[in-house]
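> sequence first, predicted model second:
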Amino acid sequence: MALNSPSPVVLQVEPFGGSTRRHNTSLPHLYWDDAAVTRGEGVFETLLIHDGKVANFQRHMKRLQASATQLGLAVPDAEHWGQAAAEAAADWCGQIPGKKKPQAAMTWTLTGGRASTGVPSAWITVRALSDTQLKQREEGVAVMTAERGFSFQISPTKKQKPWVSLAAKSLNYTAAMAALREGRAQGFDDVLWVEGDRVLEAATSSVVIVKKDKRLRSPEPAGEIIAGTAVAALFELGEKKGWRCKHKELSVSDLYEAESVWLLSSVRMGARVTRINDKELGSPGKDSLKAVRGLIEEALTR
C-alpha cells in the first residue's frame, strides 16, 4: 500500500434503515458482547471500487441478503445499503485530488449484534488495495492443493442440513486463514481446496479455467462451493462476447491441461495460476492472455 494512500473509511450503518455515521478509525466500535466477536456470527461481502463507484453492486447485495437469510440475520435493505455504500465510496475518493480515482476495496459487514440488546451491527469499510493484491494481478500466483478435511456432499435421497452448508459468506474464515498461513510457510501464494482429485475453490476466491476455442469452465457452486459473484459477472459478459461458459466438475488434471487457470475475486480480480504444487503451468500465448485479462477486467469493473 502506498505511503500516501487515502486513510481508510469506516461508516457505521443502521441495519434497518436510517442514519449512517463516519467512525474514527483510531477508535474501536464493537461492543464486548457482539455476536461477531463472541460467536463469529455474521456475514460480509468485499467489493471493488472502480472510478469512484461500487462495481457489481446487485450481485453482492443479493448474496449478502441470501447469506443473512441463511444465518437468520436481519435482511439488508438494498436501497439503504446502496446509499451507504455510495457515501462511503465518496468519502474515500474525496481524499484524492483530481478526477482519476484509484481502485479500492469495500467491505460490508453485518453481525448478529449485541446479546444484551439483540440489535444487529453493521458497517462498511473502504481501504486502498494492497501491494500484494496488485502484484498477484500482474504476476500470478503459485498454489498448493489441500483437502478441507470434511465433505458436505449430499446423496439424492437426503436434504442438506442448513447448519453444515457453506453457501453463506460468513465471518467464519478460520480454516481458510489457517490454510493460507500453512501454504505461505511452504512458499505458496494461495491454497486450492480439493476433495480427492475434485477441484472445489480457492481459500478466498473462485477457480476458472480457460480452454481452447474460447471456453470458460468453473466448478458448480453448491454445498461446499460458494457462489462467486466474480465468476457470475465473467460468465455473463463472456457469453455476450462469444465465449462458451459453463459450470462443470473439474479435476486437478483438468487444471494441468487447461490453456490457463485463474483465481477470481472481486478485488484481486484475476490472478493467473503459474504453479500448482511442484508443477509449473505453461504460459498461454500473448493474445489469449490479453483477451482473458481484458474480459475479467471489464466484467469485474462494471
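Yes, it's here.
> switch to C-alpha atoms for all contacts and neighbour counts from now on
Fine.
> so what touches the host helix or strand of residue 291?
Counting by DSSP states H and E, the element that carries residue 291 is helix 286-300. When contacts are defined by Cα atoms under 8 Å, 6 or more residues apart in numbering, helix 286-300 is touched by residues 48, 55-56, 230, 233-234, 237-238, 266, 269-270.
> among these, name the ones in strands.
Of the contacts of helix 286-300, the ones assigned to strands by DSSP state E are 48, 269-270.
> can you put those in JSON lines and add neighbour count and distance to residue 163?
Shown next, in JSON lines, are the ones in strands among the contacts of helix 286-300 (neighbours: other Cα atoms under 10 Å; distance: Cα to Cα, whole Å):
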{"residue": "48", "neighbour count": "26", "distance to residue 163": "30"}
{"residue": "269", "neighbour count": "23", "distance to residue 163": "30"}
{"residue": "270", "neighbour count": "29", "distance to residue 163": "31"}
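> of the residues you listed, closest to residue 256?
residue 270 (17.9 Å; Cα to Cα).
> residues contacting the closest one?
Residues near residue 270 by Cα under 8 Å, 6+ apart: 137, 262-264, 293, 296-297.
> need the contact list for the residue most central in space within the chain.
Nearest to the geometric centre of the chain sits residue 265, at 4.5 Å (Cα atoms, centre = their mean). Residue 265 sits next to 204-206, 228-230 when contact means Cα under 8 Å, 6+ apart.
> now which of the contacts of residue 270 would you call buried?
137, 262-264, 293, 296 (16 or more other Cα atoms under 10 Å).
> which of those residues sits closest to residue 11?
For the buried ones among the contacts of residue 270, the nearest to residue 11 is residue 264 (26.9 Å; Cα to Cα).
> the closest one - that's part of a strand, no?
Yes - counting by DSSP: H, G, I helix; E, B strand; the rest coil, residue 264 is part of a strand.
> mind listing what it touches?
205-208, 230-231, 270-271.
> for those, pick the one with the most neighbours.
Neighbour counts for these peak at residue 270, which has 29 neighbours (criterion: other Cα atoms under 10 Å).
> what's the closest non-adjacent residue to it?
In space, residue 270 comes closest to residue 264 once its chain neighbours are excluded; the distance is 4.8 Å by Cα to Cα, 6 or more residues apart in numbering.
> in the stretch 201-302 of the chain, which spans are helices?
Taking DSSP state H, counting those that start in this stretch to define them, one finds helices in the stretch 201-302 of the chain at 229-240, 252-257, 286-300.
> export those helices to JSON lines and tack on distance to residue 115?
Shown next, in JSON lines, are the helices of the stretch 201-302 of the chain (distance: least, Cα to Cα, whole Å):
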{"stretch": "helix 229-240", "distance to residue 115": "32"}
{"stretch": "helix 252-257", "distance to residue 115": "45"}
{"stretch": "helix 286-300", "distance to residue 115": "38"}
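> structure two is appended below for comparative analysis:
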Amino acid sequence: MNSKTPAGAVGLLDGRPLADGGVSVFDRGFLYGDGVFEVLRTYRSEPWRLEEHLGRLALAARRVGITVPISNARWIAEVRSVLSERPAGSDSVLRLALTRGVGSPGLDPSLATVPTRLTLATPLPALPSSLYQRGLSATLTTVDRATPREGMLSLSGVKSSNYQLHILALRDARGRGFDDALLLSSDGALIESTSANVFVVSGPELRTPSLESGPLDGITRAEVLSIARELGVAAVCARLDASDLWTADEVFLTSSVRELVPVVRVDDHEVGDGAPGPLTRRLHAAYRARTPLAGDGLPWG
C-alpha cells in the first residue's frame, strides 16, 4: 500500500492483499460509480450484524444487475481474515464493496463480466462524547430525487457507489455551519440524512420515513424499531415532511458506525428544548445493551 493509505487500513481486493495491486483505471466503479457497498463496524473485533449487511448488499447488487461472485460464507471468511490483521480487540469500520468490474470504457454494462469486490477494514474513528452529550445541527436540503413510484427507475434504498448527491448535500451543510443535512425529495418527503436514517419523536410516538419515501432500509433503523416494540413504544413508518421536524419533541439519526445521534437543531428551529431527549437516550441505552459493549459506559458519559 502507498503512503496515502490511512494508517491501520487492511483489506483484500478480489481475495488478494491490497499490497498485491490496486483497482484498474478501467474498473466501472472508478469510471462510473457502477457498484454497491456496505459499511458496518466491529465491537471488540467482532463484526456487528454482518450477515444482515451481506444480505442487503446482495439485494442492492440484484437491483443494479451485478452478480455477487462468492458465497456469504466465503465473504465472511475474508472479513475474518482482514480483521485478524487488525490489533486484537480493536474497533474497526468495515467496508464491503462490489463493482461491475473491469471493461472497455462505455456505459453498456455488458462490457464488464467479472465483478470486483473489496473487503476493507480501517480503524474506527474517535466518536467524541460531545456528539452524544450536545447533539448536532442539521439543515434541510431538497435533492433531485422524487418519491419512488411503480415503474420508475430508481436507486432509492440502494447503497450505490455513486454518492454524489449525499456528498454535495454534506458539503453544502458544512459550508453553512451545520453538522449534517436532512434530505427532502423533490415532492417534499423527508428521506434520510447524508449517511443515516432519521427518526422523529412526537409525544409518545416514534416515527421514521417509510421505505416508500426512499430511505435506505437501515440495519440500525430496523434494530431501533425492534427495540421500540420491545419497550412498548408506539413506532410508525410513514411519509414525513418538514413540518414533522418543526413540531418534533426529539429528532435523532441512526447508523451502524455512530449508533444513535441526537439532532438538537434543524435550520433555525430548536428541536424540543434544544438538548438530547429522554426517548433518544432510552433507545440508545437499549441498543447498546444488545451489543458486545453491554455493561460498558454509555457514549454520552
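Cool, got the structure. None of these values were measured; they are calculated from a predicted model.
> TM-score for this pair?
Here the superposed chains carry a TM-score of 0.83, computed using TM-score structural alignment, normalised by the length of structure 2; 278 aligned residues with a Cα RMSD of 2.5 Å.
> got the contacts of residue 270 of structure 1 as CSV, with distance to residue 131 of structure 1 columns?
Output for the contacts of residue 270 of structure 1, formatted as CSV (distance: Cα to Cα, whole Å):
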residue, distance to residue 131 of structure 1
137, 10
262, 19
263, 17
264, 17
293, 19
296, 20
297, 18
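> go through those residues and name the one nearest residue 242 of structure 1.
residue 296 (14.1 Å).
> how much space separates the closest one from residue 204 of structure 1?
Using Cα to Cα, to the nearest Å, residue 296 of structure 1 is found at 17 Å from residue 204 of structure 1.
> and if you look at residue 20 of structure 1?
Taking Cα to Cα, one finds residue 20 of structure 1 at 29 Å from residue 204 of structure 1.
> please say which of these two ends up with more neighbours.
residue 20 (20 against 16).
> got the contact list for that one?
11-14, 84.
> any buried residues in the helix holding residue 291 of structure 1, and which?
288-289, 292-293, 295-296, 299-300.
> just give me the closest of these to residue 91 of structure 1.
Nearest to residue 91 of structure 1 out of the buried residues of helix 286-300 of structure 1 is residue 300 (Cα to Cα; 21.9 Å).
> map the residue nearest to the centre of structure 1 across to structure 2 for me.
The alignment partner of residue 265 of structure 1 in structure 2, by TM-score structural alignment, is residue 255.
> now do the strands in the stretch 101-250 of structure 2.
116-123, 136-142, 180-184, 190-193, 197-202, 205-209, 234-238, 250-255 (DSSP state E, counting those that start in this stretch).
> grab the nearest non-local neighbour of residue 9 of structure 2.
residue 122 (4.4 Å).
> neighbours of the one you found, how many?
Counted by other Cα under 10 Å, the residues lying close to residue 122 of structure 2 total 20.
> now for it: what does it line up with in structure 1?
Checking TM-score structural alignment: residue 122 of structure 2 goes with residue 127.
> doesn't residue 11 make contact with its match?
No - Residue 127 of structure 1 is beyond contact range of residue 11, at 11.8 Å (criterion: Cα atoms under 8 Å).
> roughly how far does the residue nearest to residue 138 of structure 1 when sequence neighbours are not counted sit from residue 192 of structure 1?
Distances taken as Cα to Cα, 6+ apart place residue 271 nearest to residue 138 of structure 1, at 7.3 Å, with adjacent residues excluded. Computed as Cα to Cα, the residue 271 of structure 1 to residue 192 of structure 1 distance reads 13 Å.
> for residue 284 of structure 1, same thing?
With Cα to Cα as the criterion, residue 284 of structure 1 and residue 192 of structure 1 are 21 Å apart.
> again, but for residue 216 of structure 1
The value you get for residue 216 of structure 1 to residue 192 of structure 1, if Cα to Cα is used, is 18 Å.
> the two: which has the busier surroundings?
residue 192 (28 against 25).
> structure 2: which residue goes with the more buried one?
Residue 192 of structure 1 maps onto residue 182 in structure 2, by TM-score structural alignment.
> contacting residues for the residue nearest to residue 9 of structure 2?
With contacts defined as Cα under 8 Å, 6+ apart, the neighbours of residue 122 of structure 2 are 6-10, 92-94.
> for the counterpart of residue 216 of structure 1 in structure 2, which non-adjacent residue is closest in space?
Matched across to structure 2, residue 216 of structure 1 falls on residue 206, judged by TM-score structural alignment. Computed as Cα to Cα, 6+ apart, the closest residue to residue 206 of structure 2 that is not its neighbour in sequence is residue 235, at 4.6 Å.
> tell me the counterpart of that neighbour in structure 1.
Counting by TM-score structural alignment, the partner of residue 235 of structure 2 is residue 245.
> which residues sit in contact with that match?
Contacts of residue 245 of structure 1 (Cα under 8 Å, 6+ apart): 215-217, 235, 238-239.
> want to throw those into JSON lines with distance to residue 145 of structure 1?
JSON lines is the format used below for the contacts of residue 245 of structure 1 (distance: Cα to Cα, whole Å):
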{"residue": "215", "distance to residue 145 of structure 1": "24"}
{"residue": "216", "distance to residue 145 of structure 1": "21"}
{"residue": "217", "distance to residue 145 of structure 1": "19"}
{"residue": "235", "distance to residue 145 of structure 1": "25"}
{"residue": "238", "distance to residue 145 of structure 1": "28"}
{"residue": "239", "distance to residue 145 of structure 1": "30"}
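> of those, which is the most crowded?
residue 216 (25 neighbours).
> so who does it touch?
208-210, 235, 243-246 are the contacts of residue 216 of structure 1 under Cα under 8 Å, 6+ apart.
> of those, which are still contacts in structure 2?
Contacts from the contacts of residue 216 of structure 1 that recur in structure 2, judged by both residues aligned by TM-score structural alignment, their matches' Cα atoms under 8 Å, are 208-210, 243-246.
> for the stretch 51-200 of structure 2, just list every one of the helices.
For the stretch 51-200 of structure 2, the helices defined by DSSP H, counting those that start in this stretch cover 72-83, 129-133, 164-175.
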